[in-house]
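S.K.: Kindly generate the corresponding structure for this input.
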Amino acid sequence: MKFKSPRAPLGALLFASTIAVSAAAPASASTEACGRASWYALTSKTASGERMDPAKFTAAHPRLRFGTRVEVVNPRNGKSVVVRINDRGPFIKGRIIDVSKAAARELGMIRSGVAKVCYKVVS
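M.R.: As a prediction, this is how the structure comes out:
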């Protein structure tokens, strides 16, 4: 004889609702953020499969969909640029986005290599 737990349906319901909340949270949490950014100028393939071009306005983000357009603002000097997400990263703790060299030049962060920025998804 099999033992049936009276809590199984409730547990399954709680598990399913946790998954639904977890799946929705990262998308809304990552549409706007502030933190440290860096830049990179490799010419290898990106996670999206295209070749990285340091002259284009692109960026790496850990979760946003490839092709998402993001406005990145450097609050220190007020400069901003719109970049397209085409890679995954950054892989250094405390950084929220990696931008291409061209984007970094527009933001005024080439010399420093890193800067505090804020970003928001624009499309």
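
S.K.: from here on, contacts and neighbour counts on C-alpha atoms
M.R.: OK.

S.K.: so how far is Val73 from Ala59?
M.R.: Between Ala59 and Val73 the distance, using Cα to Cα, to the nearest Å, works out to 13 Å.

S.K.: Can you name every helix or strand that whichever strand or helix holds Arg36 contacts?
M.R.: Assigning secondary structure by DSSP states H and E places Arg36 in strand 32-40. Taking 3 or more Cα pairs under 8 Å, 6 or more residues apart in numbering; DSSP states H and E as the contact definition, the neighbouring helices and strands of strand 32-40 are strand 95-100, helix 101-107, strand 114-121.

S.K.: re the thing from before, please say which of Ala59 and Val73 ends up with more neighbours.
M.R.: Here Ala59 and Val73 are compared on neighbour count by other Cα atoms under 10 Å; more neighbours surround Ala59, at 33 against 20.

S.K.: here's the other one to compare against:
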Amino acid sequence: MANVSPLLTFIVILLSSIMINHLPVASSKQWCVSMQTAKDEQLEDNIGFACANGVDCRPILPSGACFKPNTTISHASYLMNSYYEQHGRTNNSCFFFFPNSAMLTSTDPSYNHCIYK
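M.R.: Predicted coordinates:
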């Protein structure tokens, strides 16, 4: 047992590292969404800001995947997260641009065909 081949040792280490690298890992992804306590006026401003700054707002239009539920909070959440995603998922791209109305969640807010990236 003391004469373990260096090649065999290498193979065992290699296979172990491959197996470890393929173990499932909990996601640390976060999404920027509307706070439940946010005022509609602030959320409407957030929608306007996102749409004016490069976010594709078509998904919240009546024919879009994220139109329903047709609520300000739902539409704002989708667009706020889109802005957050497009700007590197930084705290600034969530909290600075959507003050007093944004929060981060680790629960994927996607539903039906409305996919949050």
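
S.K.: For the two chains, what TM-score is obtained?
M.R.: Scored against TM-score structural alignment, normalised by the length of structure 2, the superposed chains reach a TM-score of 0.35; 76 aligned residues with a Cα RMSD of 4.8 Å.

S.K.: ok so, going back, pick the most deeply packed of the helices and strands packed on strand 32-40 of structure 1.
M.R.: Among these, judged by mean count of other Cα atoms under 10 Å, the one packed with the most neighbours on average is strand 95-100 (a mean of 24).

S.K.: what's the angle from that strand to strand 114-121?
M.R.: Angular relation of strand 95-100 of structure 1 and strand 114-121 on a 0 to 180 degree scale: 90 degrees, by axes from the mean of the first three to the mean of the last three Cα atoms, to 10 degrees.

S.K.: Determine the set of other helices and strands touching strand 95-100 of structure 1.
M.R.: Strand 95-100 of structure 1 is packed against strand 32-40, strand 58-60, with contacts defined by 3+ Cα pairs under 8 Å, 6+ apart.

S.K.: Most tightly packed of these?
M.R.: With neighbours defined as mean count of other Cα under 10 Å, those peak in mean count at strand 58-60, which reaches a mean of 28.

S.K.: what angle do the following helix or strand past that strand and strand 114-121 make?
M.R.: Once strand 58-60 of structure 1 ends, the next helix or strand along the chain (criterion: DSSP H and E) is strand 69-74. Between the direction of strand 69-74 of structure 1 and that of strand 114-121, the angle (the same axes, to 10 degrees) works out to 140 degrees.

S.K.: contacts for strand 69-74 of structure 1?
M.R.: For strand 69-74 of structure 1, the surrounding residues in contact (Cα atoms under 8 Å, 6 or more residues apart in numbering) are 79-85, 107-108, 115-123.

S.K.: pull the longest helix from structure 1.
M.R.: Among the elements of type helix in structure 1, defined by DSSP state H, the one spanning the most residues is helix 8-29.

S.K.: Any buried residues in it, and which?
M.R.: Taking 16 or more other Cα atoms under 10 Å as the basis for neighbour counts, none of the residues of helix 8-29 of structure 1 comes out buried.

S.K.: Distance check, Glu71 of structure 1 against Ala60 of structure 1.
M.R.: Relative to Ala60 of structure 1, Glu71 of structure 1 is positioned 13 Å away (criterion: Cα to Cα).

S.K.: what's near enough to touch Asn21 of structure 2?
M.R.: Asn21 of structure 2 is in contact with no residue at all, counting by Cα under 8 Å, 6+ apart.

S.K.: Please tell me how far it sits from Leu15 of structure 2.
M.R.: Note on Asn21 of structure 2: its distance to Leu15 of structure 2, by Cα to Cα, is 10 Å.

S.K.: Check Gly48 of structure 2 too.
M.R.: From Gly48 of structure 2 over to Leu15 of structure 2 (counting by Cα to Cα), the distance is 53 Å.
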